[in-house]
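Peer 1: I would like to see how this sequence folds:
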Amino acid sequence: MAISAEKIWTDFAESHQLTNKTFQTRWFGEQSNSKEVSELTDKILAGDKIATSKPLAYYSSKDEPIPQVGDYAVLLNADMHAVGIIETVVSELVPFFRVSAEHAYNEAEGKRTLEDWQERSKNKFAAQMNKYDRQFSTNDPVVCEVIKLVYRV
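Peer 2: Predicted coordinates:
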């Protein structure tokens, strides 16, 4: 039986005395691609995927706040069931071509090299921004985030 995101958050917040904190729900990958979401969720739960990135313009296009250090999110799996809680431990704005090899490796996708990350991300970011009638350029800034799994169901 699936536990609600609200219940997981309430239990976690109470046990960690987080009285003034709120949470969001979050999944990684395209929600329409359950295989991708499952793979990325498994990598987070295993401790392999500890980083992610999106173009800065994505956040304004979606009217979403940029992740901030100390933000919490209830991690959802491909079935949109809560499986854990993650915390943002680093959130920085980096020009696309200045993203580090360490960050690329920590995203735990593809070959885990900087060159592979640049090629895959260039295509992924262009497709993401195209959905909002915007262009992505490799001159654009990218929000690079490091996450930590702080609770697992």
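
Peer 1: Please make it C-alpha for all contacts and neighbour counts, starting now.
Peer 2: Noted.

Peer 1: ranges for the strands of this protein?
Peer 2: Assigned strands in the chain, in chain order: 23-26, 51-55, 72-76, 82-95, 141-152 (criterion: DSSP state E).

Peer 1: which residues are in contact with the last one?
Peer 2: With contact meaning CA atoms under 8 Å, 6 or more residues apart in numbering, strand 141-152 is reached by 12, 44-45, 47, 50-56, 66-67, 83-96, 99, 103.

Peer 1: if you set the cut-off to 7 Å instead, what comes out?
Peer 2: Contact with strand 141-152 is made by 50-56, 83-96, as judged by CA atoms under 7 Å, 6 or more residues apart in numbering.

Peer 1: Setting the sequence-adjacent residues aside, check what's closest to residue 67.
Peer 2: Excluding the flanking residues, the one nearest residue 67 by CA to CA, 6 or more residues apart in numbering is residue 91, at 6.3 Å.

Peer 1: Before we compare anything, build this one as well:
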Amino acid sequence: MTVLQFWNEYLAKTGQKPQDAVYNGELCFEDSGWTGQSQLNLVLGEKKTAIFTPFPSFEINREKLPVAGEVYVVEDTQENPCAVIRVKDVKIIPFSQISWELAQQDGEDENLEAWQEKERDFFEEEADLCGFDFDEEMPVVCEIFELVYKKI
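Peer 2: Got it, this is the predicted structure:
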């Protein structure tokens, strides 16, 4: 099924009119393999309801910051559409000030320290790839979202 077919199915099953629906593109968690699939499973199980991205990544890649209300088709690691999420809120917070309440929405870790360690590793890799330096006071874009539709 193509993304357009999936989007049309979503509109039909939710009763939305195409002119009223906001479509912002596709989203795939991680690059591929087990990590991407495990992230997707957390989203589909509604355990992952947030995405954390280093602010410099948006600047360097010349991407617009997300805003509440945006809707994305989520693809699996094979680029097959499987869900629709809606951004509920966007916060920009220094890494060191992200609370456990917010970090829990990532859906994976047992405590704030474990989340920080994992994210530090991820952000340092992202920093190396994109050409910026990670530090504890670096702003992080926190997208809080909700699953609004999934392929059954």
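
Peer 1: hang on, the earlier thing: most packed of the strands of the first structure?
Peer 2: Comparing these by mean neighbour count (mean count of other CA atoms under 10 Å), strand 72-76 ranks first with a mean of 24.

Peer 1: between it and strand 141-152, how many degrees?
Peer 2: Counting by axes from the mean of the first three to the mean of the last three CA atoms, to 10 degrees, strand 72-76 of the first structure lies at 80 degrees to strand 141-152.

Peer 1: Work out the gap between strand 72-76 of the first structure and the centre of the chain.
Peer 2: 10 Å (CA atoms, centre = their mean, to the nearest Å).

Peer 1: That one maps to which residues in the second structure?
Peer 2: The alignment of strand 72-76 of the first structure onto the second structure (TM-score structural alignment) covers residues 71-75.

Peer 1: average gap between the matching stretch and the first structure?
Peer 2: By mean CA distance after the TM-score superposition for the first structure, the fitted stretch 71-75 of the second structure averages 0.5 Å away from its aligned residues in the first structure.

Peer 1: Put together CSV for the strands of the first structure, with distance to residue 112 of the first structure on each row.
Peer 2: Converted to CSV, these look like this (distance: least, CA to CA, whole Å):
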stretch, distance to residue 112 of the first structure
strand 23-26, 23
strand 51-55, 12
strand 72-76, 23
strand 82-95, 18
strand 141-152, 15
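
Peer 1: Of those strands, which is nearest residue 107 of the first structure?
Peer 2: strand 51-55 (4.6 Å; CA to CA).

Peer 1: quick one: contacts for residue 24 of the first structure?
Peer 2: Residue 24 of the first structure touches 72, 73, 74, counting by CA under 7 Å, 6+ apart.

Peer 1: Specify the stretch among the strands of the first structure that is closest to residue 35 of the first structure.
Peer 2: Of all those, strand 72-76 sits nearest to residue 35 of the first structure, with 13.4 Å by CA to CA.

Peer 1: relative orientation of the closest one and strand 82-95 in degrees?
Peer 2: 120 degrees.

Peer 1: Residues contacting strand 72-76 of the first structure, please?
Peer 2: With contact meaning CA under 7 Å, 6+ apart, strand 72-76 of the first structure is reached by 5, 9, 23-27, 82-88.
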